[in-house]
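Asks: 3D model of this:
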Amino acid sequence: MKLSTREALNGYLFFSPGLIGFLVFMGFPIAFSLYLSFTSYNIYSAPKWIGLLNYKILFTQDSLFLKSLGNTLYYVAFSVPLSTVLGILVALLMNQKVWGIRAFRTIFFLPSVVSGVAVALLWQWILDGNFGLLNTFLSHFGIVGPGWLTDEAWSKPSMVLMNLWAVGGTMIVYLAGLQGVPRSLYEAATMDGAGRIRQFWNVTLPMLTPTIFFNVIMGVLGGFQVFIQAYIMTGGGPNNSTMFYALYLYNKAFKDLQMGYASAMAWVLLAITLVLTLVIFKTSTKWVYYEGSDQR
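Replies: A predicted model of the protein is given here:
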């Protein structure tokens, strides 16, 4: 056997466990879910082929589908920009050369690694309309706080507010981006008479756009998968105002046992996130700046 052939076989041999694992635990379930999306399947009986009926019902008869999609779009539309702006501001603060800055970075980052269930329970107490920490604090100033989780007008904003708790995760990425900006650019800007604010808009922000681009993509993908907060804190209420898409999909699959219908919902979600991701990628050429490139 030739040496090149032997090396190729050894490469495939070492690669095969990962490939087999992907095909068994990811590839097959993905393909099977696509098949199930064209069937009526309740776990207890064999899947029954019904063609595009699941998709037809989804888009023409299921009003809660549109409601859950609208709730999720609302969450993404507000949580992603807010977490982006706040993440950059916190990263700018954490990028200062002051005593104890590493401790502050750790403190800001820690909430992002706490279990999602624990965070949901904590915020359920904070946002409780009767004896929650937030309304108790507001009462000291004579302000009657709303029912954050029981008032339809405040339930989704409460979820957006809660999402800012984990801004430390994006802050770390922005901090890495800030520390990667060449000092020579700031020195050149200073020599040209640019102040701190102008340096931020003309140097820091353009050099940070690849990092912003990455975090926006991850934020959109994560926003469409929001589940634990609503499942633990509200169950989708009040009046389905926090019935996010992933929660509705879960209810269809594991409460109503409509696995075929839930699989169709999953593929619709894939299509939506794919389209949004492609739009962001397409528009990135107009606002993302890469060092050493003329592309914006």
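
Asks: can we go C-alpha only for contacts and neighbour counts from here?
Replies: Will do.

Asks: So which residue is smack in the middle of this protein?
Replies: Gly222 (1.9 Å; CA atoms, centre = their mean).

Asks: wait, is it part of a helix?
Replies: Yes. The assignment for Gly222 by DSSP: H, G, I helix; E, B strand; the rest coil puts it in a helix.

Asks: any idea how far it is from Thr277?
Replies: To Thr277, Gly222 is 12 Å away according to CA to CA, to the nearest Å.

Asks: same thing with Gly180?
Replies: In terms of CA to CA, Gly180 sits 26 Å off from Thr277.

Asks: can you check Ala194 too?
Replies: 36 Å.

Asks: Please enumerate the strands of this structure.
Replies: For the chain, the strands defined by DSSP state E cover 39-40, 48-49.

Asks: Could you say which of these is packed most deeply?
Replies: Burial of the strands of the chain is given as mean neighbour count (mean count of other CA atoms under 10 Å); strand 39-40 ranks first at a mean of 22.

Asks: From the contact counts, what lies against that strand?
Replies: strand 48-49, helix 259-283 (3 or more CA pairs under 8 Å, 6 or more residues apart in numbering; DSSP states H and E).

Asks: deepest of these, which one?
Replies: helix 259-283 (a mean of 17).

Asks: What lies in contact with that one?
Replies: 33-34, 36-43, 47, 54-55, 58, 217, 220-221, 224, 249-250, 252-253 (CA atoms under 8 Å, 6 or more residues apart in numbering).

Asks: Please provide the structure for the following sequence as well, for comparison with the first:
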Amino acid sequence: MRRKKIQKEWQGYLYILPWILGFLLLQLYPLVRSFAYSLTDIKLGGSYQFTGLDNYIRMFKKDADFWGSMGVTLKYILMVVPGKLVFALIVAMILNMKMKGIRFFRTLYYLPSILGGSVAISALWRVMFMKTGIINNLFGISVNWLGDPKYALFTISLIEIWQFGSSMVLFFAALKQVPADLYEAARVDGSGKIRMFFKITLPMISPIILFNIIMQIINALQNYTSAYVVTGGGPIKSTNLMGLKIYKDAFSRSDLGYASAESWILFLVLVGITGIIFVTSKYWVFYGDDGGKQG
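Replies: Now for the predicted structure:
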């Protein structure tokens, strides 16, 4: 019996072996190496030596661009994450209605999530929002979307907001799981649609809201494609996201050690934001197995 048990355990390990190898070689090993590089002055294709915390000291005390990029990144998150989730929820509620040809529209609204992060779409966005581009000509205005620091960050944020399909699919699945009898009971009590939305819909899908918030913050912190292609970090570094700054420091300035240190600080910022959200989630996330209580 013990021999068969051990054999079954090894079979299980063999099934998950591809994931284990992928995690060790493609995630854990690069993570450890990047931390080691952050303590050196390594350059592209060159030798390096141990420098301790010099990269971190330089980052906090001497690099003004670091604080500027961090501020831009936080503004970007505050625009992208709420905007994407609001649009995703609105569209999910529309697609949850019983309408003719609704399956076609569900597929159609998911397409931006497949195409939105590509370089080609970012290049198209740049053409659309040029001063003589499609958007200005369509609405008869003359706004310098890409050349004015007031509008540039908002413009590249729209690319990320536009690809709300993945969040929309999750919201749609969550809406399907909300018990219909809750709405029927609320109607009997005389509740309107707005009250039902805030008292039934939002609490019942709050675990998915939490998941979407975390995932979209991670995506926003990692983004650099749209800023790199559309604005190049300008004007006046108003769109110089941390992802773009790390890319420039690593591959344009060949300063891999410093870029690795920046990556770790960005990782710690992500951990901090995620931790705060999880701690506060007990006050607004509803789980069905909690006996009807919050948290």
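
Asks: can you tell me which residue in structure 2 aligns to the residue nearest to the centre of structure 1?
Replies: In structure 2, the residue matched to Gly222 of structure 1 (TM-score structural alignment) is Asn219.

Asks: contacting residues around Asp128 of structure 1?
Replies: Leu134, Asn135, Gly147, Trp148, Leu149.

Asks: Just give me the match in structure 2 for it.
Replies: Match for Asp128 of structure 1 (TM-score structural alignment): Met130.

Asks: Kindly report the same for Val167 of structure 1.
Replies: Val167 of structure 1 maps onto Phe164 in structure 2, by TM-score structural alignment.

Asks: do Pro206 of structure 1 as well
Replies: Under TM-score structural alignment, Pro206 of structure 1 pairs with Pro203 in structure 2.

Asks: okay, the strands of structure 1 in CSV with distance to Val288 of structure 1 next?
Replies: Output for these, formatted as CSV (distance: least, CA to CA, whole Å):
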stretch, distance to Val288 of structure 1
strand 39-40, 43
strand 48-49, 46
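
Asks: Quick one: closest of those strands to Leu66 of structure 1.
Replies: Nearest of these to Leu66 of structure 1, taken as CA to CA: strand 39-40 at 21.1 Å.

Asks: Go ahead and measure how far that closest one is from the middle of the chain.
Replies: 30 Å (CA atoms, centre = their mean, to the nearest Å).

Asks: Determine which residue in structure 1 is aligned with Val285 of structure 2, please.
Replies: Match for Val285 of structure 2 (TM-score structural alignment): Val288.

Asks: how close does its match sit to Asp294 of structure 1?
Replies: 10 Å.

Asks: Next: Lys282 of structure 1.
Replies: Distance from Lys282 of structure 1 to Asp294 of structure 1, by CA to CA: 16 Å.

Asks: Please apply the same query to Tyr75 of structure 1.
Replies: 35 Å.

Asks: Looking at those two, which has the bigger crowd around it?
Replies: Tyr75 (22 against 7; other CA atoms under 10 Å).

Asks: Val160 is in contact with that one, correct?
Replies: Yes. The criterion here is CA atoms under 8 Å, and Tyr75 of structure 1 meets it with Val160 at 6.3 Å.

Asks: mind putting the contacts of Asp128 of structure 1 in CSV, distance to Leu13 of structure 1 and neighbour count included?
Replies: As requested, those are arranged in CSV below (distance: CA to CA, whole Å; neighbours: other CA atoms under 10 Å):
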residue, distance to Leu13 of structure 1, neighbour count
Leu134, 58, 18
Asn135, 61, 20
Gly147, 59, 18
Trp148, 56, 23
Leu149, 54, 24
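
Asks: Could you let me know which of these ends up closest to Ile172 of structure 1?
Replies: When the contacts of Asp128 of structure 1 are compared against Ile172 of structure 1 (criterion: CA to CA), the nearest one is Leu134, at 27.2 Å.

Asks: what residues are up against the closest one?
Replies: Leu134 of structure 1 neighbours (CA under 8 Å, 6+ apart): Ile126, Leu127, Asp128, Gly145.

Asks: Make a ChimeraX selection of whichever of those turn out to be buried.
Replies: In ChimeraX syntax, the buried subset of the contacts of Leu134 of structure 1 is picked out as below (16 or more other CA atoms under 10 Å):
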select :126,127,128,145
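
Asks: Can I get the contacts of Leu134 of structure 1 in JSON lines including distance to Pro81 of structure 1?
Replies: Formatted as JSON lines, these follow (distance: CA to CA, whole Å):
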{"residue": "Ile126", "distance to Pro81 of structure 1": "23"}
{"residue": "Leu127", "distance to Pro81 of structure 1": "22"}
{"residue": "Asp128", "distance to Pro81 of structure 1": "26"}
{"residue": "Gly145", "distance to Pro81 of structure 1": "25"}
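
Asks: Done for today, thanks.
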